[in-house]
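Colleague: just a sequence and a predicted model for now, questions to come.
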Amino acid sequence: MAIFDIAGNCTVVPDTVKTDAGVAGAGTLLSYIITNCISLLLSAIIVLLGLRKSTSAPICRKLLIAFSDQQIITGIGIQSVGLVKMSTMVSYHFFIIWLLSLLSTATNLATLLALVNDFKRDWVLRWLRQFFMLVNMFLGVLSGIFILQTVMKNLEPRLPIACVWTVESRGTRSDAAISIAGTIAVIALQVIVFVASTLYLHARTNPRWLKSVQVVGLIMLLAMGIGATARVVMVSQAFGKVPDGVNLVGPSEKDWSYGQLLPLLLLVLPLINLVEVLRGEVRVPENKVDHQDGMEELLGGQGSGVELFQPNPIWGK
C-alpha cells in the first residue's frame, strides 16, 4: 500500500510514503532559509545603527518589513496545510513544516525587535502584527503538540500524523528524553515569547534598557534560526538524509520545477521596492524615534509634535 486513504488508515502501515515537494522541496526550504537569513541581517543592521544613532536606515526598514510580511503569511499558510492534511501527511513532512514555522517565527520577532517604534506609531500596523503573531503562535503550539506526541509514542514513521492520537505507544527511542525536553522547551518558549512580544509591542515607554533587549533578543533569534535551519538541512531529502523507515517514493524532493522556483522568485519582490527607494520614487521619512533616549511625549503631549504612539481610535490602546 503506497498511499493513505482519505480517512487516514491507522491499522495498516504502508510500505512507502509519497514525496511532497510542496512542503519539503528544495525551493520551498531555500525560500524560508534565505528569507530568515536576510531578515536577521537587516534587523541586526537596524539595531546596530540605532545604537550608534547614525541613521534611521529607511531602505533596510522597507526591505525588512517586506520580507517579514511575506514570511509570516507563508509560515501561517504552510502550517495550515499541514494541519489540514494531517490525516495523510506523515510525521517526517509535518516535522519539516514545524521547523519552517520556527524560521517564520524568528523572522517575525526579529522584525518586531528592529521596527517596534514603526509599529507603535500606527495602530493598524500594530494590531495587524499582533493578530498574525497570535495566529502563528497558536498554529506553532498546536503543531508542536503533535510532534511531542509523535516522539512520546514513537509513532511509526509511515503512518499519518493524525494517528498519533489513536495508536498505541511503540516504546521509547534512545533519544526520546532529549527530543521530548527540546520539544516542550520550544513550545513553552513560543508562548513566553508571544506574551513578551505583546507587552513589548504595546509598551508606551521607551526606556534605555530597551536597546539591550533588542540585542539579546536578536542573539536568541539568531540561535533559533541556525538551529532550525541545521535541522531542516539534516533531515530533508532535498539537502540531507531522510530518517530511517520513511521510505520515500516518487519524484525526488531535490528536483527543481516551476513550483520550486516560484518561492525563490517571490523573494525578488522586496528587491524591486529597494530599487524604487534608491531611485527616489518612494519617499521614506526618517524615523526619529530611534534617535531618542526615551519616549518623552505621547499622543497629545508637548514637545516636538512627533506622534510616537498612536492609540487605537476604537478603544484607545
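Modeller: Here it is on my side, so go on. Numbering: from 1, shown residues only.
Colleague: rest of the way, CA atoms for contacts and neighbours
Modeller: Noted.
Colleague: and the host helix or strand of Val232, what does it pack against?
Modeller: Val232 belongs to helix 210-235 when assigned by DSSP states H and E. Packing contacts for helix 210-235, counted by 3 or more Cα pairs under 8 Å, 6 or more residues apart in numbering; DSSP states H and E, involve helix 26-52, helix 91-120.
Colleague: right, so of those, which gets closest to Asp15?
Modeller: Proximity to Asp15 (Cα to Cα) singles out helix 91-120 among those, at 14.8 Å.
Colleague: now the angle from the helix or strand following the closest one to helix 91-120?
Modeller: Later in the chain than helix 91-120, the nearest helix or strand by DSSP H and E is helix 123-153. For helix 123-153 against helix 91-120, the angle by axes from the mean of the first three to the mean of the last three Cα atoms, to 10 degrees is 160 degrees.
Colleague: how far off centre is helix 123-153?
Modeller: Here the centre of helix 123-153 is set off from its chain's centre by 9 Å, with Cα atoms, centre = their mean, to the nearest Å.
Colleague: okay, one more to line up with it:
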Amino acid sequence: MFSPPNCTVIPPSAPSDAGIAGAGVLISSSLTATIALLLSASLILQSTFSSNSRPSTIRRKLLASYSDQQILIGITLQSLGLARSSHIIPYHFFIIWMLSLLSMATHNATLLALVQDFKRDWVLRWMRQGLMFVNLALSCVYGVVVLEGKRKGWEGTMPVGCIWAVGSVKGEDDNNNGKVVAGGLDYVGTIVTIAGNVVVFGLATWYLQSRRQKWYRIVQLVGMLLMMGIAVGAAVRVFLLSQAFGKPDVQLSDQGEKQLGFGSLLGLLMMALPIISIIEIKRGEVMVAPPLRDDMSDDEKPLV
C-alpha cells in the first residue's frame, strides 16, 4: 500500500533509486536500443541497396526480440513510476520518461524494418498496435506531468504527487536557492515532444495498417534517421542527468545509483535470452518464416 505524499515539508535531499536510474539499468537500456537500431538500419539499407539479397533470418529474429523487450520495459517502467508518484521525485520521473522515449524510438525503427513480417499475422499486428497505444498514452501522461511541474517550477526533492496537491509547499524562495521556473524554450520543448509522440504514433499506425504504401523506401530511410535522432537525444539527456554518469539536478542523499547490484546486472543478463533462440534456429529446432518481399502484392502474400 502506498501512503499519500507529504507535501508540507521540503526534504533537503532525496534517496537514490538504482532500479530507475542505476548504472546497470541505463547501460542495459541504451545497449539494447543500440543493438536494435543497428539491426534495423542494416536490414533497411540491405533492402534498399541490395534488394535481390535475402535478409538474414538471424538478424530479424534478434531485432524482433530486442524490440519486444524495449516496448515492454518502457510500459512497465512508466506504469511503476505512476504507481509510485506519491514517493518518486521529478528527477527519477523525468528519467523514466526519457527511457520510454528511447524504447518508443527503438520499437518504431523495428517497425520500419520488419513491417512486412508484422503484417503476416493480423493478431500479432493488432497486439503490437495495442502495445504502441498503451506506450503512447503513458508517455503523454508523463509529458503532461512534466509540463505542469515545469510551469510551477517545482522543488526537485518533493514527490511528483505534490504537483497536483492543493495548498502544498512550492519550494524555497528564489533568492535562497537560486532555482527558478524553467525557461520558455524548455517549456515549449516539452510541448513539442508530446505533440511529436502523437504524430509519430499516427504515422506508425498508418505504416503498419496501410495495405498499399507510397514512397516506401523514402519513408523507411527518413523514418530511420528520425528514430535514431530521437533515441540518441533521449539517451544523451539521461546519461548527462543521471547520478551514475552525469550530474543530477537534485541533491541525492547517497551514491546508490553508481553501484552495480544484482538487480542492475539482471537487466544486462536478460540481453542474452535472444541468443538461445538463435542457437535453436541454427540447429534447425525452431523454424522461422522467410521474409516477404517489399514489392509483393496482397494476392502473392501467404496467409501464414
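Modeller: Structure's in. What do you need? If you're wondering where the values come from, they're calculated on a predicted model, not measured in any experiment.
Colleague: rewinding a little: in the second structure, what stretch matches the helix holding Val232 of the first structure?
Modeller: Counting by TM-score structural alignment, helix 210-235 of the first structure lines up with residues 216-241 of the second structure.
Colleague: picking up where we left off before, average distance between the helix holding Val232 of the first structure and the second structure?
Modeller: Following superposition, helix 210-235 of the first structure is found to deviate from the second structure by 0.6 Å on average (mean Cα distance after the TM-score superposition for the first structure).
Colleague: flag every buried residue along that helix.
Modeller: For helix 210-235 of the first structure, a neighbour-count test (16 or more other Cα atoms under 10 Å) marks 211, 214-215, 217-218, 221-222, 224-226, 228-229, 232-233, 235 as buried.
Colleague: over to stretch 269-286 of the first structure?
Modeller: Buried residues in stretch 269-286 of the first structure, counted by 16+ other Cα under 10 Å: Pro270, Asn273, Leu274, Val277.
Colleague: export those residues to JSON lines and tack on distance to Leu148 of the first structure and secondary structure?
Modeller: Listed next are these as JSON lines, based on distance: Cα to Cα, whole Å; DSSP: H, G, I helix; E, B strand; the rest coil:
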{"residue": "Pro270", "distance to Leu148 of the first structure": "36", "secondary structure": "helix"}
{"residue": "Asn273", "distance to Leu148 of the first structure": "41", "secondary structure": "helix"}
{"residue": "Leu274", "distance to Leu148 of the first structure": "42", "secondary structure": "helix"}
{"residue": "Val277", "distance to Leu148 of the first structure": "45", "secondary structure": "helix"}
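Colleague: map Phe262 of the second structure across to the first structure for me.
Modeller: Using TM-score structural alignment, the equivalent of Phe262 of the second structure in the first structure is Tyr258.
Colleague: that older thread, pick the most deeply packed of the helices and strands packed on helix 210-235 of the first structure.
Modeller: Ranked by mean neighbour count under mean count of other Cα atoms under 10 Å, those are led by helix 91-120, which reaches a mean of 25.
Colleague: summarise which helices and strands it is packed against.
Modeller: On a contact count with 3+ Cα pairs under 8 Å, 6+ apart, helix 91-120 of the first structure meets helix 21-24, helix 26-52, helix 58-84, helix 123-153, helix 176-202, helix 210-235.
Colleague: how distant is that helix from the center of its chain?
Modeller: Relative to the centre of its chain, helix 91-120 of the first structure is centred 2 Å away, using Cα atoms, centre = their mean.
Colleague: and it against the second structure, how far off on average?
Modeller: Superposed on the second structure, helix 91-120 of the first structure shows a mean distance to its aligned partners of 0.6 Å (mean Cα distance after the TM-score superposition for the first structure).
Colleague: ok, so what distance separates the equivalent of Ser40 of the second structure over in the first structure from Thr107 of the first structure?
Modeller: For Ser40 of the second structure, the aligned residue in the first structure is Ser43 (criterion: TM-score structural alignment). Per Cα to Cα, to the nearest Å, Ser43 of the first structure is found 9 Å from Thr107 of the first structure.
Colleague: most remote residue from the second structure's center?
Modeller: Distance from the C-alpha centroid of the second structure, by Cα atoms, centre = their mean, peaks at Asn175 (37.2 Å).
Colleague: which element is that one on?
Modeller: Secondary structure from DSSP H and E places Asn175 of the second structure in helix 174-177.
Colleague: how far does that helix sit from its chain's centre?
Modeller: Mean-position distance between helix 174-177 of the second structure and its chain equals 35 Å (Cα atoms, centre = their mean).
Colleague: by contact count, what packs against it?
Modeller: So helix 174-177 of the second structure, by 3+ Cα pairs under 8 Å, 6+ apart, packs with no helix or strand.
Colleague: grab the nearest non-local neighbour of Leu112 of the second structure.
Modeller: Nearest non-adjacent residue to Leu112 of the second structure, counting by Cα to Cα, 6 or more residues apart in numbering: Gln220, 5.7 Å away.
Colleague: over to Ile163 of the second structure?
Modeller: Leaving aside its sequence neighbours, Ile163 of the second structure sits nearest to Gly149 (Cα to Cα, 6+ apart; 6.3 Å).
Colleague: does the match of Ser40 of the second structure touch Ala114 like I think?
Modeller: Yes: Ser43 of the first structure is within contact range of Ala114, at 5.3 Å (criterion: Cα atoms under 8 Å).
Colleague: and the contacts of stretch 255-272 of the second structure?
Modeller: Stretch 255-272 of the second structure is contacted by residues 16-19, 21-25, 27-28, 32, 66, 243-245 when judged by Cα atoms under 8 Å, 6 or more residues apart in numbering.
Colleague: 10 Å instead, please
Modeller: Identification of contacts with stretch 255-272 of the second structure by Cα atoms under 10 Å, 6 or more residues apart in numbering yields 15-29, 31-32, 65-66, 69, 242-245.
Colleague: circling back: burial of the match of Phe262 of the second structure, as a residue count?
Modeller: Neighbours of Tyr258 of the first structure under the rule other Cα atoms under 10 Å: 9.
Colleague: is it possible to get a markdown table of the helices and strands packed on helix 210-235 of the first structure that adds distance to Leu189 of the first structure?
Modeller: Listed next are those as a markdown table, based on distance: least, Cα to Cα, whole Å:
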| stretch | distance to Leu189 of the first structure |
| --- | --- |
| helix 26-52 | 19 |
| helix 91-120 | 11 |
